[in-house]
Every structure is written in structure tokens, then in C-alpha cells.
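# Sharing a sequence plus its predicted fold:
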Amino acid sequence: MGQVYFILILTTFFWGGSFLFTKIGLREIPPPLFVLMRFSLAAMIMLFVSGRRLKNFNRQILWRGAAVGVTLGLTNISFVFGVQGTSISRAGILNNLFVLFIPFIVKIVWGDRIGRINLAGIILASVGIWLLATGGSEGFNRGDLISTFCALMIACQVVAVSKLLRDDDVYLVSLVQFATASLMAGCITLLLPLPHVTLHRSALLSVAYCALFPTVFCFTLQNAYQRYVTATRAGLIYTLDPVWSLVAGFFILGERLSAREWLGCGIIFIAVVIPLGVRYLMERRLVKRYVETEDGVPGVT
């Protein structure tokens, strides 16, 4: 289990880096084209890696991979527009709201209770968003709004991975996901007017990084290892994403937040971590009771 946690934490590091490299790449590449290039390259890499596995391809893999791929496409398309319109520090924190959206999705689709602790987290997060909106020079801008929508899409993607994927070949599932996201970005690129694009090395390296590490590497590992932990524990680990984006924004891009913005970011982070922490402790207590019952020692009721 320790290996599972280490790998999931490692994915957050590379996902955090995607904020930085996406911001750099978007200086020259329009958002939908960036997603198209990223996931087309990722799909080609995955096709090469999983070439011998194609004989095991079936309708179930196609259906499940495409279903998760739609959420992946919506996540990354909204992600690039959000990062383009705001700082990566603010985008990283707002993306982290996905943890609070997960209970609502589960409630709507499966009828599970939201719980008072989740509602308290949402109220607290609202306070943090208000501080962000009133603390910056531009207030709660368009990029912030899109980044919040991206958080909803991330929640859908996390739930989809947990609920839809079973014992499918993770390489083939990832291949279908990347191809689906690439197809969605390609359609948007064709619909929107495309300005003249001049690609320099920094932009191409940004696409290569985002295709290889946060996409091929991380999503394949997520598909392979997230199934061994609960959604709560996975969500708790994924809250590390904005930590890396804040560090990159501060030290590399020179982003500076006002005291009010830092307070808002801190409150949003706390609003996310507290519900996760409470659910994590509840899960551990339930596991302990189960183990005690299995060993013949009555659990506390």
C-alpha cells in the first residue's frame, strides 16, 4: 500500500508541473490547439507502448475508456482556458475544489448523503473564493470562473475512474481516453478561428512535457493504482497539486499574491482538507471495527 501512496503522490508533482508548462506553452499556442497537440502526442506514445496489447481490445474497453475520456477532455479544455486567464497559483487552488464537488456528484448519480462536514467545507470555500475575488486587482475574473468549472470536471473524472474502470487493461483504456480528449480538442480547434501560430522551442517542450509526464505517465498510473484506494484517500493525496503550482508560480513565474489572496487560498485549502481528513478518520475507524469483529473482538457500536 505504501507503493500505491508514493506513486499517487508522485503524480501530483507532475500534475502540479503541468500548470507551469501549460502557462508557458499558452504564450504561443491557442488553448484548444495546445490540448489537441498534447493529447495527440500522448495517444501516439500510448499506441506505441501498448502495441502488443491491441489484440485484447474490446467493446468494454472502448466504452469505458471513451466515457472517462469525455470527462478528461472537458477537464483539460477548461483547464487551459482557466490557466490562460488567471495565475497558476489561483488556478491550482481553485482546481482543488474538485474534492468538494465529488459528494454532490455522488449524491446526484447514486443518491449518497452529502453530509454536514461537506456542506461546512463548501461554505468555508465560498468565503475563500470571496477573499480571492476581493483581494486581487481583477477580482474573480473569467479565468477563475473557468478554473472553478474545471474543478467540477476533475471531480467527474475522478468519480468516473473510481466507478467505471474495473480490471481493464490500463494501457488500452488510457489510449482510448487520450484519443477521445484529442478528438474533442480537435473539434473545438476547427470551430474556433485559429490565429497565426509560431512555435518556439519553449512551447514545443511544454507540449512534450504535458503529453509525457502529466498525461501518459500520470493518467496511466492513476488508472492502475487509484482503484486500490478509496476516493477519499485519493482526493486527500490530490490536494497536493496546488502546493506544487504555488511553488512554481512563486519561484519560476514570479507570481505574487496579496495578503487577502493568500488568506483566501489558505481558507480554500483548509475547506478541502478538513472534509477529506474527517472522512479519512471515519474510514480508518470503520476498518478497525471490521478487523476487530473478524478477529472475534466485538467492535464498539
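Perfect, I can see it now.

# drop to CA atoms for contacts and neighbour counts, all remaining ones
Noted.

# OK, contacts around the residue nearest to residue 267 when sequence neighbours are not counted?
The spatial neighbour of residue 267 that comes closest, neighbours along the chain excluded (C-alpha to C-alpha, 6 or more residues apart in numbering), is residue 128 at 5.1 Å. Counting by C-alpha atoms under 8 Å, 6 or more residues apart in numbering, residue 128 makes contact with 263, 264, 265, 266, 267, 268.

# how far out from the middle of the chain is the helix or strand harbouring residue 128?
Here residue 128, judged by DSSP states H and E, is contained in helix 116-135. Distance of helix 116-135 from its chain centroid, counting by C-alpha atoms, centre = their mean, to the nearest Å, is 20 Å.

# Got another one to weigh against that:
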Amino acid sequence: MRPKNACMLLLTAFIWGTAFVAQSVGMDYLEPFTFNGVRCLIGAIALLPCIWFFNRGKEKENKVNDKNAKRDLIKGGIACGILLFAASSLQQIGLVYTAAGKAGFITAFYIVLVPVFGIFLHKNIGWKVWTAVAIALAGLYFLCITETFTIGVGDIYVFLCALIFSVHILVVDHYAPKVDGVKLSCIQFLVAGIVSIPFMLILESPKMGNMMTSWFPLIYAGVFSCGIAYTLQILGQKNVNPAIASLILSLESCFSVLSGWVILGERLSARETIGCIMMFAAIILAQIPDKKSSADTN
């Protein structure tokens, strides 16, 4: 994996982890579909200036390739947007019924699901990646689970969220090398935001006053967590084994705990410290190049 890709995915995990505080505060005033819908639309709007900036002077190039790219861009954007809407909605609903730490652990099950799904898509998953996945999963348990582990309704919602996030990572892996990453990200947020609107209007009671009260969490979750982080995910995943990408993205759980320690003054227990160390060790193990070849990116 190129260092540039690893840095992009690492920064994605960092933003997602630190955005957890903003999401929690925003949910004090807004219901799940309203919060997700508004933040996704903000993310789409935030990317429009970036699309204009990066595409100046590129209007008329190879028209045949342009047609194929447009088709892939629309298909990929719609698929990613629907998956993102479903996963984030299930996660927000699950958080109503289960503890945040437990939800974080179950959500991160995509680090196991992605390589399992990857087998059926003929992705090359070596022994080092499987070992790293096992270590990371154990680390996540130490990091997130502080009480007896039992299965409830909320846990089922969050597990379904992890299942859909796994598919999202694989869909991004398929389309990212073919299309403009910033445009793909913008379309996925637009689709996720639009799909949220009917659920928001039918099942919830969105109020402009509550949106104004939670403007900062919405802006942070929309511009940084959506606009910047998900775009970095798409750009960082180009030509990268999705199993390794999912391992790096799972550091979101570590960064959420560390940000609570640094920003909010929360204490980091010995158990959480062990969990963080194990997860970072898993990422380092997955990054060690094979002796045979360093070209195994897909």
C-alpha cells in the first residue's frame, strides 16, 4: 500500500472518531433520519466547490471514456448513497437501544466481514491480514466492551449496519479506481440525503429551531465527517486491498476514545489502553510488505 493511501485512510478514521462527540450532541436535539439527512445534504453541498476547483479545464477530453465514466459514476454514486443511508440509519436507531461502546464494537465487525466477503470476490487475503483482523477484533473488545456481552434489539440493528458498511467498502473498492472520487462522494451524499427526506417527514418531526440549535454538530458531521472523511475514504481506497482498508478505518474506535481522553478529559482505563495498543499493532502487521512481492494491492 502506498503511504499516501494509508495516510488518507488514517485521517478518515481520525475524523470519524473525533466526530462521534458531534454526532452524540446532535442527537440530543434531532432524530436519526433528520440528523443523517441534513448532514448528508450539507456534505454534498460542501463538495461542490471542490468539484469545480479540481475540474477546471477538463471539460472536453476523451468522450468515449467520459461516457463510460459517467455511467459508472452515476451507478456507483446511487449504490454508495443507498448503502450509506441504510447503514447510518441502522446505526443511529441501534444507538437508541444499546450503549455507544458496544455499538462501536459491533459496527467494527466489518473488519471481519470485508475479508470474508472478499473471498467470494476473489480478493487475495493473506495470513498476515487474517492475523491482523483477529488481533484488531480482540483489541476492539477490550476497547469497547466494559460489561457482560449480551445481545439485544439495538445490537441486531448495529450488526446489520456493520453488514451494510462492509458492502459499502467493497462497492467503493469496485468504483473508486474507475471514477472521480470527489464526484462519487458528492453523489452518494446527495442520494443518502434525498432518501432520508421521506422517512424524516413521515416518521419524525423535524423542526428548524432544533436544526439551528444543533448547527455546530451538523456542520462538523456534514463538512468534516461526510464531506471530507468519506471523500478521503474513496480516494484512499483506490487500488488498496479492501481488507487492509477496513482495518485502518476501524481505528475510528481508538480515535473516539483518545479524543474523549484529550478533549473531554475522560480517563483512559488500562483495558482501553490495551485495546488501543492491540489495534495499532494489528494495523502495523497488516502494513508489513510480503517478501515475495509488494504489488498485491487488489
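Thanks, I have it. Computed from a predicted model, the values in this text were never measured in an experiment.

# TM-score for the pair, please.
Here the TM-score for the pair of chains, by TM-score structural alignment, normalised by the length of the second structure, is 0.75; 282 aligned residues with a C-alpha RMSD of 4.0 Å.

# quick one: which of the contacts of residue 128 of the first structure sit in helices?
Among these, the residues falling in helices (DSSP state H) are 263, 264, 265, 266, 267, 268.

# Can you verify my assumption that the first one contacts residue 131?
Yes - with contact defined as C-alpha atoms under 8 Å, residue 263 of the first structure reaches residue 131; the gap is 7.2 Å.

# who's more crowded, the two?
Neighbour count, other C-alpha atoms under 10 Å: between residue 263 of the first structure and residue 131, residue 131 has more, with 22 against 18.

# Disregarding residues adjacent in the polypeptide, which is nearest to the more buried one?
For residue 131 of the first structure, ignoring the flanking residues on the chain, the nearest one in space by C-alpha to C-alpha, 6+ apart is residue 264 at 4.8 Å.

# same check, this time on residue 187 of the second structure
Nearest to residue 187 of the second structure is residue 77, by C-alpha to C-alpha, 6+ apart, at 5.0 Å.

# For that neighbour, grab the count of nearby residues.
27.

# quick one: what helix or strand has it in it?
Using DSSP H and E, residue 77 of the second structure sits within helix 63-97.

# After that helix, which helix or strand is next?
Under the assignment DSSP H and E, the closest C-terminal helix or strand after helix 63-97 of the second structure is helix 100-107.

# The helix or strand that that next one is followed by vs the first structure, mean deviation?
With elements assigned by DSSP H and E, the helix or strand that comes after helix 100-107 of the second structure is helix 110-120. Taken over the aligned residues, the distance from helix 110-120 of the second structure to the first structure averages 1.9 Å (mean C-alpha distance after the TM-score superposition for the first structure).

# and residue 167 of the second structure, what does it touch?
Taking C-alpha under 8 Å, 6+ apart as the test, what residue 167 of the second structure contacts is 83, 114.

# Could you check how far the aligned residue in the first structure for it is from residue 68 of the first structure?
Aligning on TM-score structural alignment places residue 167 of the second structure opposite residue 156 in the first structure. Taking C-alpha to C-alpha, to the nearest Å as the measure, residue 156 of the first structure falls 9 Å from residue 68 of the first structure.

# Would you map the helices across the stretch 201-301 of the first structure?
201-210, 218-225, 231-238, 241-251, 259-294 (DSSP state H, counting those that start in this stretch).

# Please name every helix or strand in contact with the longest one.
Counting contacts by 3 or more C-alpha pairs under 8 Å, 6 or more residues apart in numbering; DSSP states H and E, helix 259-294 of the first structure packs against helix 88-95, helix 98-110, helix 116-135, helix 231-238.

# Next, the angle helix 259-294 makes with the second one.
Think helix 98-110 of the first structure. 50 degrees (axes from the mean of the first three to the mean of the last three C-alpha atoms, to 10 degrees).

# The last one now?
Interaxial angle, helix 231-238 of the first structure versus helix 259-294 (the same axes, to 10 degrees): 140 degrees.

# Can you give me the stretch of the second structure that stretch 169-176 of the first structure aligns onto?
Mapped onto the second structure using TM-score structural alignment, stretch 169-176 of the first structure spans residues 180-187.

# ok, and for that stretch, which residues are buried?
Neighbour-count burial for stretch 180-187 of the second structure flags 180, 181, 182, 183, 184, 185, 186, 187 (criterion: 16 or more other C-alpha atoms under 10 Å).

# and the aligned partner of residue 97 of the first structure in the second structure, what does it touch?
Counting by TM-score structural alignment, residue 97 of the first structure corresponds to residue 109 in the second structure. Taking C-alpha under 8 Å, 6+ apart as the criterion, residue 109 of the second structure is in contact with 137, 159, 162, 163.

# Swap in 10 Å and give it another go.
For residue 109 of the second structure, the contact set (C-alpha atoms under 10 Å, 6 or more residues apart in numbering) comprises 133, 136-137, 140, 158-159, 161-163, 165-166, 246, 250.

# In ChimeraX, how would I select the buried members of these?
To isolate the buried members of the contacts of residue 109 of the second structure in ChimeraX, using 16+ other C-alpha under 10 Å:
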select :133,136,137,140,158,159,161,162,163,165,166,246,250
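
# Tell me the one of the contacts of residue 109 of the second structure nearest residue 240 of the second structure?
For these, the residue nearest residue 240 of the second structure by C-alpha to C-alpha is residue 246; the value is 10.1 Å.

# who are the neighbours in contact with that closest one?
9, 13, 108-115, 133, 165-166, 169-170, 233, 237, 283.

# how close does it sit to residue 170 of the second structure?
Counting by C-alpha to C-alpha - residue 246 of the second structure and residue 170 of the second structure are separated by 10 Å.

# intersection of neighbour lists for these two?
By C-alpha under 10 Å, 6+ apart, the residues touching both residue 246 of the second structure and residue 170 are 114, 115, 237.
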